[in-house]
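Colleague: following is a predicted model, sequence given first.
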Amino acid sequence: MTVHASHDCAVPCGRIPLMRVAILNDVGQSNYHVGDEAMCHAAVDALRARGVHDVVVLTRDVEATLRYFQGVEAVPTLRFPWPPEQREKRLADIDRVLAGSTDALPGSDPLFDLIETIRGVDAVLIAGGGNMNSDYGWLLYERAAVARIARHVNKPVVLSGQTLGPSLSAADREVLRQALEAATLVGLRDAHSLRLARSLCPEHRGIRPSPDDAVGWSLAALAAPWAKHGSDSPVGRTSVVPTIDQALERSGGADASVTGASVTDGSVAGATSTQSADPTRPRIVATFAPGVGPFDQGEAAEAFAVVLDALVHRTGGTVEFVPHLAQFGEHDGDEEFHRKVAVRMHSPSVQREIETAPTSLRRTLTADYVVTTRYHPLVFGLAGGATVLPIAVDNFAEVRMAGACATWGITGQVVPLAALITPRAVAWDLREAAQKWTQEAVEAQDAIADDLLARRPDVRELTDAWWDTVVVGLTGSTPAPSSLPPVAPSGAGTEISRALRRDWTRPETPLPQQARTTVAIVMRTKDRGLLLGRALDDVLGQTFADWRLVLVNDGGDPTPVDALVAEREHEFAGRTTVLHNGRSVGMEAASNIGVRAADSEFVCVHDDDDRWHPLFLQRTVAHLERPSCTDGGVMVRTEIVYERVDTDVEPPVITETGREVFWPQLQAITLADLVSINRGVPISFLYRRNMHRVIGDFDETLPAVGDWEFHLRFAQAATIGFLDGQPLAYWQQRPDETGELANSMHAGAQVHRRYDLAVRERHFQEWTRDNGLGLPLFMAREFQSVQHRLDALERQNAELTVLLREQQRELHNVANVLADNSFFGFIKRKLRRFFGIA
């Protein structure tokens, strides 16, 4: 067909011209991913419903895709390596080929076949997914390459149902921008992605909000109305299963086979049976990914088990683990992690093996409750009218889950895993929080089901309109914006969800400037934009969100500082205060300025070149908030990270060169240890603000070792707790750097030694003023006597070393003489004479 010039076009009433469309989606992976396969099913079915039947699926496994998708053509897609530098090189090679340099890649490279495939279609649809970020960089580059190929051969590109970021390197951000610019239409399934796309391509007229691709596919399976919760049907709804089976079979995607299931009794770990779940009990579908963000798998599995047990206790239901990603027959991925959760439960559970997307959809659509850390079980559960308890293990998961809920007008219901593990004001511990959350969920079940049922027509209309728009975009025209309003906000949900979120998610509205927060983070900086940007992202990466950052620019250029903060304005949500000193006042004075600029319960100093583990604030705040805790502050196990900065490239690159644990033998923070040498650094310390009333401020007369002097006074007045185990703070060191990028302890080593002595002398003078010189004089004589003895021993050791070396030489000479007089020595001499060797 002929590609039309891009122009605004309303969704047509007439028939779309016959088209041949290539679909790129993450299908055919060795690990079967229900969500990715579901989105491809959704795209194929939506196009067919609009008259587009000639579909080419770009896949990693042609045979598997043809087995699961009927009536499509399947061809291999491109693959990119994981290492960033390698994928960047491959994309550059592809660009050279497209520019006419056919020898940039060997003729056997699959790129050339893909170019011909795309040349032979009318348009390319890059179907939904959450992989356009640096964490999945090889998939981002695959999409970017396909978009560039399509643009090269003059074929329209549409991106549908995407999540962008939030993790993006500078290079990947530019690759993403170019991919968006190449598309006629871009559908973003969450507010964060929509905002990011518009910031990257502010003039792009085709950037739109969209539902997830699989929402419409899920709703299409519901050919008959759902009954209200509480009906007499075995699964709580009327005639659901036959209707879904029939609908899926008609769509050509049915897979009626049910793989084996086992029942695990939480009271006997690992006990299994072939019995099925009781169909008269409420069905609780649980799906958890083995990736648990910054948390340990065991800790996360325990939290999931506690929530499921609480829900079983409240409902009398049966937990059914439905895996979302695993290899068929290998029992890995979600299946393996589900077993870890099941053995921690006190309730029996049904263990399902991985199943195809249509079967997995059916199981989740018919659930009464869905508890999940995965995105598409949430999508399926909402479509089915279930009460969903979504748990986000990290920011990426929360962004996507919030978008899925927003499609139905629901806000504030995604609970971060951090909030369950450390619930703070909601509860004293995980079990109490789980009981409160599940109790509200059970009490709200009917209201939630009725609300979702009432919204279903609006959501169905929204998804239908989106796919109509996609088809227009595939013709090369920029569709006119939809006239449909978003689904109205819902009042359904639980207040406990919102309360649990309060301290663990970015504020939905900017924080008032004078609002008191739990933690004040003081960050000192001066002309180190490269390091400062990393430090700002480090703070934003904390699982605990109730903080205010006070950024003190100590005499540096204010322009780059303001720009770096402005780039992250939405993420900071009013939680930053930026102070520019007209001239440098020194590190300790800058710390005092920052401490006084924000009200809080706790304080920490985060230098612009250091980093935290994402759990630093969560763990340290939890320690100090324990009812039994009397510590004035707490330090954490710290790791030294060595790095270098390559400033010869643009942008400059920071490369890690090594690591070692800081004071690995350290088991506690004591004054006795601190008087010898500093055992902590600012990045490792969180303390109570009221300690300043007791010990005063940071000493502004010290250009170095000010943190050590502060720790000495602190340990005199209060105990300092210590969190052993995994390092939660990273002390970044650049021994070879000079200038602004240097560490003060390396670049100013002489200054450190000078003020180390000055601090010791000051405190010694204070002590002698109060206690006199008697004890120091006596100890000085004893120390001098000990020093004399040590000096004598050192001289003696030196003499013994010389004698030992002389004896070693004599022994070596004796050994040589003996060797020459031995039988072998005799033979050796004869051979030398025979061959005339001297």
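Modeller: On my side now, so go ahead. Residues are numbered from 1 along each chain as shown.
Colleague: when you work out contacts or count neighbours from here on, use the C-alpha atoms and nothing else.
Modeller: Noted.
Colleague: what segments of the stretch 451-600 of the chain are strands?
Modeller: With DSSP state E, counting those that start in this stretch, the ranges of strands along the stretch 451-600 of the chain come out as 478-479, 517-525, 547-554, 576-581, 600-605.
Colleague: turn those into a markdown table, columns for distance to Asp429.
Modeller: Output for these, formatted as a markdown table (distance: least, Cα to Cα, whole Å):
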| stretch | distance to Asp429 |
| --- | --- |
| strand 478-479 | 51 |
| strand 517-525 | 19 |
| strand 547-554 | 22 |
| strand 576-581 | 30 |
| strand 600-605 | 21 |
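Colleague: can you list those in CSV and add distance to Ala780 and mean neighbour count?
Modeller: Putting the strands of the stretch 451-600 of the chain into CSV (distance: least, Cα to Cα, whole Å; neighbours: other Cα atoms under 10 Å) gives the following:
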stretch, distance to Ala780, mean neighbour count
strand 478-479, 87, 25
strand 517-525, 41, 24
strand 547-554, 43, 25
strand 576-581, 46, 18
strand 600-605, 38, 22
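Colleague: closest to Cys629 out of those strands?
Modeller: strand 600-605 (13.9 Å; Cα to Cα).
Colleague: for the stretch 701-838 of the chain, which segments count as helices?
Modeller: Counting by DSSP state H, counting those that start in this stretch, the stretch 701-838 of the chain has helices at residues 706-717, 744-747, 749-771, 774-820, 823-834.
Colleague: putting a second one here so we can go through both:
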Amino acid sequence: MRIDVLRSSAGRVPHLGEQVELRGLLQELARRGVEGVLVDRGEAPGGLVCGAEPAGQDPPGAAAQVVPDEAEQPAPEAEGLLLSGAGPDGPAGPELLADWLGAARTAARHGRPVVISGLALDARNAPAEVLRELLGTASLVGLRDEASRALALRLCPDHPGLHLGADDILVLPTPDTAAGPAPEVAPPRIVAALGHLTGPFGTDEAAPVLTALLAALVHRTAGTVAVLPCGGARADVEFAEAVATGLPEGTRPHVLAPDPAADALVLAADHLVTTCPRAVALGLAAGADVLSVGTEKYAAERMEAVLRRWGLTENVVPLAALLTPGATAWDTRAAVQQWATETVEQRAAVRSALAEAVPALHAAGDRWWDGVVVALRGGEPQRLSSTAVAPRGVGAPLVRSLRRRYTTPAAPPARPTVVAVVLRTRGRPAALSRALDDVLAQTFTDWRLVVVDDGGDPAVVDRLLAERQDELAGRATVLHHRRGLGPGAAVNRGLRATDSELVVLRDDHEPWTPTFLQRAVARLEDPLTTDDGVVVHAQAGEPAPAGPAAPTLTGALGGERAAPGSFVYRRAVHGVLGDYDESLAAAADWEFALRFLETFTVGLVRGHPHPVRARGNEGSGAGPALRGRDELLVRERHLKQWTGENGVGLPLYLSREIREQAEGLHARLDGSEVVARELLELVREQSARIEQLERAVAERGFTAFWRRVWRAVRGR
């Protein structure tokens, strides 16, 4: 039997493990009497026309969801079609899904079975109608992870053939398959397989963390290091080079390209540091200690899926957890050193657990590929189990501590959370939808959300929360008020519905960056911080302006207001200050800020979390900006002393009076400027008239003189 295998990576840059996986796929088919012929996107062997751009070219983005017309295509010679997701780590995008649907339509129109294996999906970038038709065309679909399977089930709830596939098992060595060419040099004990960053962190944040982790492993094992990109794209190579460059001179490696030799290096590693799901599969097949670092949510979920198939659960450490480890470790350097130490100490247990899992994984792979061949021959495969190996708790104990506040919990937390987010909304569904997505996008996940619907449509709010039920994971509560109570009352009811160490208020129109909560919590949990609240700058990494930046009582008395959604503070201050004033409509937040600043201090968080805590002394130059800041600190100190003894009433009255006087003075100055402009215009007009008169007088005087001369000459 001959089938066409249409792969997702053809014509693209090479990826780590791609050749090993494709070779394993063809060998699994051959063992079952099926000849698989690799088909590149855009080629048409056997009459199979995909309708894509030529291999190696990207079709225009505007046509990404246009499915080719197969009406004039001849019948394919192949007896079936296998759509394989082997290759890149990323999810199938609109362009690839359109290509696959065109090929699947052709095969189905001529009665050829269609099977999909290794399909990875991202709900944010998957065209629903194209995907729904593609899934309906295939009799058997293998999804790479639970999130992809959940999306497929939502689109095709009655489809009987949606299963978790076993593509990552293709890299396991078997008696009749080779793992690839052996490296020419002795394999290094430590390998780093790194992909470019697509999440909220930049290279300047991520590279030092991974460099520190590799250096800690080198220190613990005295091994050598190989660094290679997960893909051949320029961004992959540049990120790998940034990590390699930071290593000490004696251990600094050259960055290798992803090819069969690089695959063999991973398959021979003792310790693997990686950000890529494909590399995780290779490292586990080699029996290596895999230190998985999730730089963004999608990659972390994919790595978790691979590890879970081996029975290893909750072993991916989010990059955010290493940047700000909180109570787990003093700073990034301490966290990675402890992780490296525990990993080396657990080496024997991990290797033993991985070896015990191999037979079960081979059995699961055999069941899956038996089902694939049955479906390709037109039969109905039996229902397949999604679990290959029972979960086991092997791994570094530190990982569990690091993950606690940076991954979505499996169940709602029973204990008080770190941050309570009180979200006020009223009749703005689009703004509320964006606000909910901003909260869910936070790298810090130990929060509890209270949505206070202050007089809006309850059905709309409930629907928006229901759509995000899985992501919220029981961390959200909604309070409906049929009649609007006002901002102050809404906040007070939201605060009473939660129990947390920190509090942040936000309205549904205020944007958040993904690292907002992480940066605020890291500052307030720093043992060197004396502030009881922080204001987080909206854009990370921007240079700080000259002069004072943090909120002050002096500024608040003058009417300055920080956006409520940028202010995170300790809940304990309410024991001193009381609740928000419910009698105020628009000024409740400002009035609370006045009371807060009268007693406590607020810091400013600007820029991104630093991988290593800065302990050095700052420069001592006394420039104008520094003098102005110091003068403000002195004024602030004496103002607080006075208000502590006499209250805030007089400064508040004087600040208002001064502001009114200043506004009146500005108004008078504006009026004077208008009068001055009018007078200047009159002067210009008068000057022009004088110039005209002078020219007229000059002309008349000159002409009269010559007339007199002429008359005198004629009179002679």
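Modeller: Alright, I've got the coordinates. No experiment lies behind these values; they were computed from the predicted model shown.
Colleague: tell me which of the helices of the stretch 701-838 of structure 1 is the most buried.
Modeller: Ranked by mean neighbour count, the helices of the stretch 701-838 of structure 1 are led by helix 706-717 with a mean of 19 (mean count of other Cα atoms under 10 Å).
Colleague: count of residues packed around the alignment partner in structure 2 of Glu432 of structure 1?
Modeller: Counting by TM-score structural alignment, Glu432 of structure 1 lines up with Ala334 in structure 2. If you count neighbours by other Cα atoms under 10 Å, Ala334 of structure 2 ends up with 17.
Colleague: how far out from the middle of the chain is stretch 117-137 of structure 2?
Modeller: 22 Å (Cα atoms, centre = their mean, to the nearest Å).
Colleague: the helices in the stretch 251-400 of structure 2, which residues?
Modeller: 260-267, 277-285, 297-309, 319-323, 332-345, 347-376, 397-403.
Colleague: as JSON lines, the ones you listed with distance to Gln518 of structure 2 would be great.
Modeller: What follows is the helices of the stretch 251-400 of structure 2, written out as JSON lines (distance: least, Cα to Cα, whole Å):
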{"stretch": "helix 260-267", "distance to Gln518 of structure 2": "33"}
{"stretch": "helix 277-285", "distance to Gln518 of structure 2": "25"}
{"stretch": "helix 297-309", "distance to Gln518 of structure 2": "15"}
{"stretch": "helix 319-323", "distance to Gln518 of structure 2": "8"}
{"stretch": "helix 332-345", "distance to Gln518 of structure 2": "14"}
{"stretch": "helix 347-376", "distance to Gln518 of structure 2": "32"}
{"stretch": "helix 397-403", "distance to Gln518 of structure 2": "13"}
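Colleague: ok, which of those comes nearest Pro60 of structure 2?
Modeller: Pro60 of structure 2 sits nearest to helix 297-309 of all the helices of the stretch 251-400 of structure 2, at 24.9 Å, using Cα to Cα.
Colleague: so that closest one matches what in structure 1?
Modeller: Using TM-score structural alignment, helix 297-309 of structure 2 pairs with 395-407 in structure 1.
Colleague: mean deviation, the matching stretch versus structure 2?
Modeller: With mean Cα distance after the TM-score superposition for structure 1, stretch 395-407 of structure 1 departs from structure 2 by a mean of 0.6 Å once superposed.
Colleague: what sits up against that stretch?
Modeller: 130, 163, 165-166, 189-192, 211-212, 373-375, 378-379, 382, 390, 392, 411-414, 416, 459, 486-487, 541 (Cα atoms under 8 Å, 6 or more residues apart in numbering).
Colleague: and stretch 110-127 of structure 1, by the same measure?
Modeller: Residues contacting stretch 110-127 of structure 1 (Cα under 8 Å, 6+ apart): 1, 3, 19-25, 39-40, 43, 76-78, 94, 143, 147, 149-150, 153, 155-162, 213, 474-475.
Colleague: the same query, at a cut-off of 6 Å, please.
Modeller: By Cα atoms under 6 Å, 6 or more residues apart in numbering, the residues outside stretch 110-127 of structure 1 that reach it are 19-25, 153, 155-160, 474.
Colleague: try stretch 762-776 of structure 1
Modeller: Contacts for stretch 762-776 of structure 1 (Cα under 6 Å, 6+ apart): none.
Colleague: got it, and stretch 564-572 of structure 2?
Modeller: Glu501, Leu502, Val503, Val504, Leu505, Arg506, Asp532, Gly533, Val534, Val535, Val536.
Colleague: name the nearest residue to the alignment partner in structure 1 of the first one, ignoring sequence neighbours.
Modeller: Superposed on structure 1 with TM-score structural alignment, Glu501 of structure 2 falls opposite Glu601. Closest residue to Glu601 of structure 1 apart from its sequence neighbours, by Cα to Cα, 6 or more residues apart in numbering: Thr518 at 5.1 Å.
Colleague: thank you, goodbye.
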